[in-house]
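Student: sequence first, then the predicted structure, then my questions.
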Amino acid sequence: MAEFNTHILVCGGTGCKASQSDLLKANLNARIAEHGLQDQVQVLHTGCFGFCEKGPIVKIQPDNTFYVSVEPKDANEIVDEHLVKGRKVERLLYKDPKTKEKVGDSKHMDFYKKQVRIALRNCGFINPENIDEYIGHDGYAALGKCLEIYRPAEVIDLIKKSSLRGRGGGGFPTGLKWEITHNVAGDEKYVVCNADEGDPGAFMDRSILEGDPHTVIEAMAICGYCIGASKGLVYIRAEYPLAIKRLKTALTQAREYGLLGTEILGSDFSFEIEIRYGAGAFVCGEETALIHSMEGKRGEPTFKPPFPSESGYMGKPTNVNNVETFANIPPIINKGPEWFSSIGTEKSKGTKVFALAGKINNVGLIEVPMGTTLREVIYDIGGGIKDGKKFKAVQTGGPSGGCLTTAFLDTPIDYDNLIAAGSMMGSGGMIVMDEDDCMVSIAKFYLEFTLDESCGKCTPCRIGNKRLHEILVKITEGKGNREDIDKLRMLSHVIKDSSLCGLGQTSPNPVLSTLDNFLNEYEAHVDHKSCPAGQCKALMQYVIDEEKCTGCTLCFRNCPVGAISGEKRSPHYIDQKLCIKCGVCFEKCKFDAISIV
């Protein structure tokens, strides 16, 4: 086997692969071969580096050079300059927006400085399709330690002492859930990994499975050992082909190494894992709906109790955790519960992975200690708001969360603080909005998602959310009144109190949080029939300033419906009855003569 002295790590996550990182890798290998360096330099695909805004990413080891926005055509220059001549390609280095200086490695980038990677510890550092690399980073050491040293109850005690809480949204203590399932008698038990990630803008679980699938396999085996289960099931949405491919590869490798199957590592413990596919239903993120889907039934939730720990898959005791929760298990076993619990806040230990998206400069996947403030995430790690715009709100917790204003920027992120602020942690979606976003429209957008994803089983969610949406449509079209605002609030509370599952119980959160924090925007829509952000088309008007208009006819020639009239070199006029508010005139005008009112 060749002894490589240089490794080129190319991001192989879904986002970078969509930006031709496969071709980039091929071009690098071809150029390396031309120079006869194939026995010295190895090019590898890794999982997501997290810095999605600047992908594709290329990292060169051992000097830790970090190249951003690399295109396939840049491969020759990287090989010729960096590998052959020993000179960094300056134009591909990250440019700090504050200092305007080039940064040579990720350790000195603001995006990474405040991050602490536990669940994402191997993503971007190892080849996810090579089990040897995972083993070289303490992989399966935790499983071996559990089977050799600890009894099941002792492992559960370690997880309880770590104070790890479920990362899927509910925040239930993981060790306690394992203990409950362990204590329930059953001739057969199951371990289920919930990889049905459905929040808009969320890609945490997908990235872990793409970049470090073995950590989930190892954790599921540990859970199986603890609760007395011999079978695990990964429920993953079929829209994640790369994650599925790498998970299948990892499962095959684990079986070949004797880390899955019968008598694992010479013990009397046997464990196997199967993959089950979801059709992309958001409601199947709820554990009882997920279980029904795996059983071939409609993905609908049921009343609890009984909880899955007592009666889950096929009526047997079942432990359900999401991908990120499982990814924290091996490090806790290897480094100890005290190490893990030393990170975070009093009631929320460890770190949390967030998918940072929206009107933010550094879109990407981040992992920060619990207790990090929203301000640190948005302005330090996220690099602030795009195009110098003013921050308006951040939506945490996906469609089930709330929109928080500048008043909450110094709120430490943890389960209890976000709930107290009117939002929630959720699975980790975090969408940033700027001054151009209409918060009434934002509430309507999330409710549209809920309507599409509701299973329809219970009346409050099925009908109540439909009525909520109708009122919001009425308001954004300039047909609302003050009574409608009161109806929104009253109906939201009824839906929260009477819906069957978490989807319905949290669906009004975007409405309530925007009512609490942006009531003035609702009042502008109903009282003045205007949208302060200029986003609601029914309330918009494009008007031409006669003093600025030169009569160039550019707007006239581009209007698709003939709503603009006027003579050449004379001020033009927009007929509001004909205008469809497409914005073409606004985009084409070279003299800033057209404005939105």
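Tutor: Sure, I can see it.
Student: contacts, neighbours, all on C-alpha from now
Tutor: OK.
Student: how many residues are close by residue 279?
Tutor: Using other CA atoms under 10 Å, residue 279 has 13 neighbouring residues.
Student: again with residue 474
Tutor: 16.
Student: skipping adjacent residues, who's closest to it in space?
Tutor: Computed as CA to CA, 6 or more residues apart in numbering, the closest residue to residue 474 that is not its neighbour in sequence is residue 480, at 5.4 Å.
Student: could you measure from the spatially most central residue of the chain over to residue 311?
Tutor: With distances taken as CA atoms, centre = their mean, residue 202 lies nearest the centre of the chain, 2.4 Å away. Using CA to CA, to the nearest Å, residue 202 is found at 30 Å from residue 311.
Student: ok, structure two:
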Amino acid sequence: MTDASTNVPPLTPVLTDNWDADRSWSLESYAGRGGYEALDVAFAMAPGEVIDLVKDAGLRGRGGAGFPTGMKWGFIPQDPDALGGDRPKYLVVNADESEPGTCKDVPLMMASPHTLVEGVILAAYAIRAHHAFIYVRGEVLHVVRRLQHAVTEAYLAGHLGADIHGSGYDLELVVHAGAGAYICGEETALLDSLEGRRGQPRLRPPFPAVAGLYASPTVINNVESIASVPAIVRNGSEWFGSLGTEKSKGFVIYSLSGHVRNPGQYEAPLGITLRELIELAGGVREGHRLKFWTPGGSSTPLLTAEHLDVPLDYESVGAAGSMLGTRALQIFDETVSVVRCVLRWTEFYQHESCGKCTPCREGTWWLVQTLTRIDEGRGEEGDVEKLLDLCDNILGRSFCALGDGATSPITSAIAYFREEFEAGMHTPSRELFPPAASTAYAQEVTA
């Protein structure tokens, strides 16, 4: 199966190309495939030229927002007379992956940590930073250890430390394990945590580009964003721009989970459709049909089977009423109660709210109470309207995007499946959607 418009195969292994190699996480394996060669290419350029290269490539942030990466790097003040221009610069990699359904950064760091390390060196050189940090979720201890080992290998090989490759450029890289809080995926809460404080979002402005880590100019990028840089430096901006769509360029990792025959990571150009990805994954489980799905994790509005052919790029998914987000494609068939699914996600957001702002702290609690009543068949007259009113009072009024993300699946689920919420006025979800079908599926998988 190919994309007839571009003749690009649906799978484009770049970040995942070496995942099947013997000891792919080792420096020996990575270097054998051209690893760290991009450093010499970049060091032959001025830092500003590396930023321009990434801008020309059209790389957009892979952490959810899709903001142009090169533009973000360009915000760092370099003029000593500019605000913050005389302070040290920092690069921080957000590896605190914890969005329900999102599972792309952890396998990337496990399979090929040196791809990330090389990307860190290139990005830090571009913004003229001499200290960089990788902030990893503390629960994934195996990932922390693998990254620390890769960083040690890079130091011993002369890829980190003083006078890297004889270029005169110095860089210190620290792998920092967080204490495990979803809110620390928000960039300013991550900075507070990195500084040793409780992870809570900061008031902006000032923005991190001017006053970030230790009140100094800071770039914060997702793992996949930084890991994409070495391939761009090696192959050029035109090569990268030839993949994807006009406004959403390049390749990304799509994480398929749920009711598909072969869940996993599928690296493909932006613009591929869910129908194509499901075909690559062997289809929805036999005897069942797609009911709803998330394009970018649980904090993005749900989509349904009518959106199977929407190109998975930032613009098209946005036009369909959702967000591409982290490209965590969770697939649910007709045996799943949308009310119960949304309730489980909302319980997560209630638990993970940092409590700093009232709309999120109180609003998520009331959302859980109302959804629980409906799920148990004890819904009251006006509960659906109450849910919509609560979401309206949270959306755009919380301190960070956690509150907004908690409302997205609820409002979209009501828009597409209002009858299920209304049925919860008198019938529990467990009766509308008996667990027998899910149990049979689990037995089928384990067999």
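Tutor: Cool, got the structure. Computed from a prediction, not measured in an experiment: that's the story for all the values here.
Student: circling back: the residue nearest to residue 474 of structure 1 matches what in structure 2?
Tutor: Alignment note: residue 480 of structure 1 maps to residue 379 in structure 2; criterion TM-score structural alignment.
Student: mind listing what that match touches?
Tutor: Residues in contact with residue 379 of structure 2 (CA atoms under 8 Å, 6 or more residues apart in numbering) are 370, 373, 422, 424-426.
Student: which helix or which strand is home to it?
Tutor: If you go by DSSP states H and E, residue 379 of structure 2 is not part of any helix or strand.
Student: how much space separates the counterpart of residue 93 of structure 2 in structure 1 from residue 465 of structure 1?
Tutor: Counting by TM-score structural alignment, residue 93 of structure 2 lines up with residue 193 in structure 1. Distance check for residue 193 of structure 1 against residue 465 of structure 1: by CA to CA, it reads 30 Å.
Student: who has more neighbours out of those two?
Tutor: Per other CA under 10 Å, whichever of residue 193 of structure 1 and residue 465 has more neighbours is residue 193, with 27 against 23.
Student: tally of neighbours for the closest residue to that one other than its chain neighbours?
Tutor: In space, and not counting its chain neighbours, residue 193 of structure 1 is closest to residue 234: 4.7 Å by CA to CA, 6+ apart. Residue 234 of structure 1: 25 surrounding residues under other CA under 10 Å.
Student: pretty sure the match of residue 93 of structure 2 is touching residue 318, no?
Tutor: No: between residue 193 of structure 1 and residue 318 no contact is recorded; they are 10.5 Å apart, counting by CA atoms under 8 Å.
Student: using the three-state scheme, assign the residue nearest to residue 193 of structure 1.
Tutor: Following DSSP: H, G, I helix; E, B strand; the rest coil, residue 234 of structure 1 is assigned to strand.
Student: report the contact partners of residue 150 of structure 2.
Tutor: Going by CA under 8 Å, 6+ apart, residue 150 of structure 2 touches 25-27, 113-114, 117.
Student: that one pairs with which position in structure 1?
Tutor: Under the alignment (TM-score structural alignment), residue 150 of structure 2 maps onto residue 250.
Student: helix or strand: which one has its match?
Tutor: Short version, using DSSP H and E: residue 250 of structure 1 is in helix 241-256.
Student: give me the mean deviation of that helix from structure 2.
Tutor: Compared with structure 2 after fitting, helix 241-256 of structure 1 deviates on average by 1.5 Å (mean CA distance after the TM-score superposition for structure 1).
Student: may I see the buried residues of that helix?
Tutor: Under the neighbour-count criterion of 16 or more other CA atoms under 10 Å, helix 241-256 of structure 1 has 242-244, 246-251, 253-254 buried.
Student: widest-spaced pair of these?
Tutor: Within the buried residues of helix 241-256 of structure 1, 242 and 254 form the most distant pair, 18.2 Å apart (CA to CA).
Student: just give me the neighbour total for the equivalent of residue 411 of structure 1 over in structure 2.
Tutor: Under the alignment (TM-score structural alignment), residue 411 of structure 1 pairs with residue 310 in structure 2. Using other CA under 10 Å, residue 310 of structure 2 has 16 other residues around it.
Student: I figured residue 310 of structure 2 hits residue 274, correct?
Tutor: Yes: with contacts counted by CA under 8 Å, residue 310 of structure 2 reaches residue 274, the gap being 7.3 Å.
Student: the helices in the stretch 201-350 of structure 2, which residues?
Tutor: For the stretch 201-350 of structure 2, applying DSSP state H, counting those that start in this stretch gives helices covering 208-211, 223-227, 229-235, 237-241, 274-280, 314-319, 338-352.
Student: can you tell me what part of structure 1 the second one aligns to?
Tutor: Counterpart in structure 1 of helix 223-227 of structure 2, with TM-score structural alignment as the criterion, is residues 323-327.
Student: that stretch vs structure 2, average distance?
Tutor: Mean for stretch 323-327 of structure 1 is 0.8 Å (mean CA distance after the TM-score superposition for structure 1).
Student: trace residue 517 of structure 1 over to structure 2, please.
Tutor: Residue 517 of structure 1 maps onto residue 416 in structure 2, by TM-score structural alignment.
Student: excluding its backbone neighbours, what's nearest that match?
Tutor: Per CA to CA, 6+ apart, closest to residue 416 of structure 2 is residue 304, 7.9 Å.
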